[in-house]
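Visitor: below is the sequence, then the predicted model.
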Amino acid sequence: MAAQRSAAVLPLPRFLADALRAAFVLVLPLLLWCQSAAAITAPELRGQRSVQDLQPDMHGRNLQQQEFLKANLEGFDFSESDLRGAVFNTANLQGANLHAADLEDAVAFASRFDNADLSDAVLRNAMLMNSKFAGSVIDGADFTDAVLDLPQQKALCERAGGTNARTGVNTRDSLNCR
């Protein structure tokens, strides 16, 4: 007959048992709270929900912290809209009207702004890595502390001019053009 092995169960030290009990009491309400649909929805789905509410004419709207992930916003009118903290990752904004829009602290990773009107837009602290701006109008745009790829920054400097009507910052200065 095969010898049966018995596993000895050692009691947990009291401090460890108390710590585990406290962690369970603190974490359980958090886990229950996280069961809401908004907390477990993927960012792309939340972004698509935001896009469903969009119309081609979004002039002057408050769209703070909205997510437009992988959205086709080609030719949309966001002029004079409040887009502070909005996320446009891999969005198509080609030919969009963003005249005098507030894009402060916006994130637009790998987005297309080709032929978009960014005149008098505020893009302070915007994260614009891997985004393209071919043919975009930037007269009076404020890019202060925006993060751009160096080739895009140089291309924007070639056509930068004007002063932002709201911030009073010169576009060339905001892009650190030389």
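Guide: Right, received. Where do you want to start? Numbers count the residues shown, from 1 in each chain.

Visitor: going by C-alpha atoms from here, please, whenever you check contacts or count neighbours.
Guide: Will do.

Visitor: doesn't E44 fall inside a helix?
Guide: Yes. Membership of E44 in a helix is supported by DSSP: H, G, I helix; E, B strand; the rest coil.

Visitor: sec struct for the residue lying closest to it once chain neighbours are set aside, please.
Guide: Among residues not flanking E44 along the chain, L69 sits closest, at 6.0 Å (Cα to Cα, 6 or more residues apart in numbering). L69 falls in the coil class when you classify it by three-state DSSP.

Visitor: count of residues packed around L69?
Guide: 24 (other Cα atoms under 10 Å).

Visitor: pretty sure it contacts N92?
Guide: No. Using Cα atoms under 8 Å, L69 is not in contact with N92, being 9.4 Å away.

Visitor: picking up where we left off before, let me see the contact set for the residue nearest to E44.
Guide: Each residue near L69 by Cα atoms under 8 Å, 6 or more residues apart in numbering is listed here: 43-44, 47-48, 87-91.

Visitor: next one: it from R21, what distance?
Guide: 41 Å (Cα to Cα, to the nearest Å).

Visitor: repeat for N125
Guide: Counting by Cα to Cα, the gap from N125 to R21 is 44 Å.

Visitor: tell me the span between the first and last residue of stretch 155-170.
Guide: End-to-end distance (Cα to Cα), stretch 155-170: 16 Å.

Visitor: which positions within that stretch qualify as buried?
Guide: For stretch 155-170, the neighbour count (16 or more other Cα atoms under 10 Å) marks 156-157, 160-165, 169-170 as buried.

Visitor: included below, for side-by-side comparison, is a second structure:
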Amino acid sequence: MAVSGGGKDYSGFDLTGQDLGGQTLNGKEFRGTFAKGASFKDSKLRGCSFFKADMSEVDFSGADLSSASLEEAGLTGALMDGAVLESAYLTKTIADAESIKGADFTEAVMPLPTQKALCARADAIGKNPTTGADTRESLMCV
């Protein structure tokens, strides 16, 4: 299913298993969307809202999620490798992601226990291929 550049609201859509990779979807609303197993690989998702969306097992590898809101999104098994999450709004569910290798969390807003949980992960390593930011440094791990 291709999602066009028009319209801003995909809230509540069923995008389960869909390939949305490589698309420019900046500023779109995905609130309450069901997208289990979908691919947003290398997509531009700046400023998108995924509030309470089911994004379990979604591939966000290489996606630009700068300033996106992933508040209370279901992220169990999600792939965040190489994703850019600069200034993103995150809640504890980001810790449910399967992999965060090379992700850039610069200026991301998240609860302190979540930040600590991410820093404790073995896959909180690498440099982001787009921004060059070190994952551990962007998480402010000590």
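Guide: Perfect, thanks for sending it. Since the structure is predicted, the reported quantities are computational estimates derived from the model, not experimental observations.

Visitor: between N125 and R21 of the first structure, who's got more neighbours?
Guide: Applying other Cα under 10 Å to N125 of the first structure and R21 shows that N125 carries more neighbours, namely 18 against 12.

Visitor: show me what contacts the aligned partner of the more buried one in the second structure?
Guide: In the second structure, the residue matched to N125 of the first structure (TM-score structural alignment) is S87. Residues near S87 of the second structure by Cα under 8 Å, 6+ apart: 66-68, 105-109.

Visitor: residue contacts, the residue nearest the centre of the first structure?
Guide: Nearest residue to the geometric centre of the first structure (Cα atoms, centre = their mean): V87, 2.6 Å. For V87 of the first structure, the contacting residues are 65-69, 106-108, by Cα under 8 Å, 6+ apart.

Visitor: that one matches what in the second structure?
Guide: V87 of the first structure maps onto S49 in the second structure, by TM-score structural alignment.

Visitor: so where do the helices sit in the first structure?
Guide: 14-33, 37-40, 43-52, 150-159, 171-174 (DSSP state H).

Visitor: residues in contact with C157 of the first structure?
Guide: 172, 175, 177.

Visitor: of the residues you listed - the most surrounded one?
Guide: R172 (24 neighbours).

Visitor: what's the closest non-adjacent residue to it?
Guide: A160 (5.5 Å).

Visitor: do I have it right that the one you found meets I138?
Guide: Yes. In this structure, A160 of the first structure is within contact of I138 by Cα under 8 Å, at 6.3 Å.

Visitor: shared neighbours, these two?
Guide: Joint contacts of A160 of the first structure and I138 (Cα under 8 Å, 6+ apart) are T171.

Visitor: show me the contacts for A88 of the second structure.
Guide: Contacts of A88 of the second structure by Cα under 8 Å, 6+ apart are 65-70, 105, 107-109.

Visitor: repeat that for N128 of the second structure.
Guide: Applying Cα under 8 Å, 6+ apart to N128 of the second structure gives the contacts 82-84, 102-104, 134-135.

Visitor: would you mind measuring from it to Y10 of the second structure?
Guide: For N128 of the second structure, the distance to Y10 of the second structure - Cα to Cα - is 28 Å.

Visitor: in the first structure, what sits opposite S99 of the second structure in the alignment?
Guide: Under TM-score structural alignment, S99 of the second structure pairs with V137 in the first structure.

Visitor: just checking, its match touches N115?
Guide: Yes. The pair V137 of the first structure / N115 is scored as a contact, 6.8 Å apart, by Cα under 8 Å.

Visitor: and those two? which has more neighbours close in?
Guide: A count of neighbours by other Cα under 10 Å puts V137 above the other of V137 of the first structure and N115, at 24 against 20.
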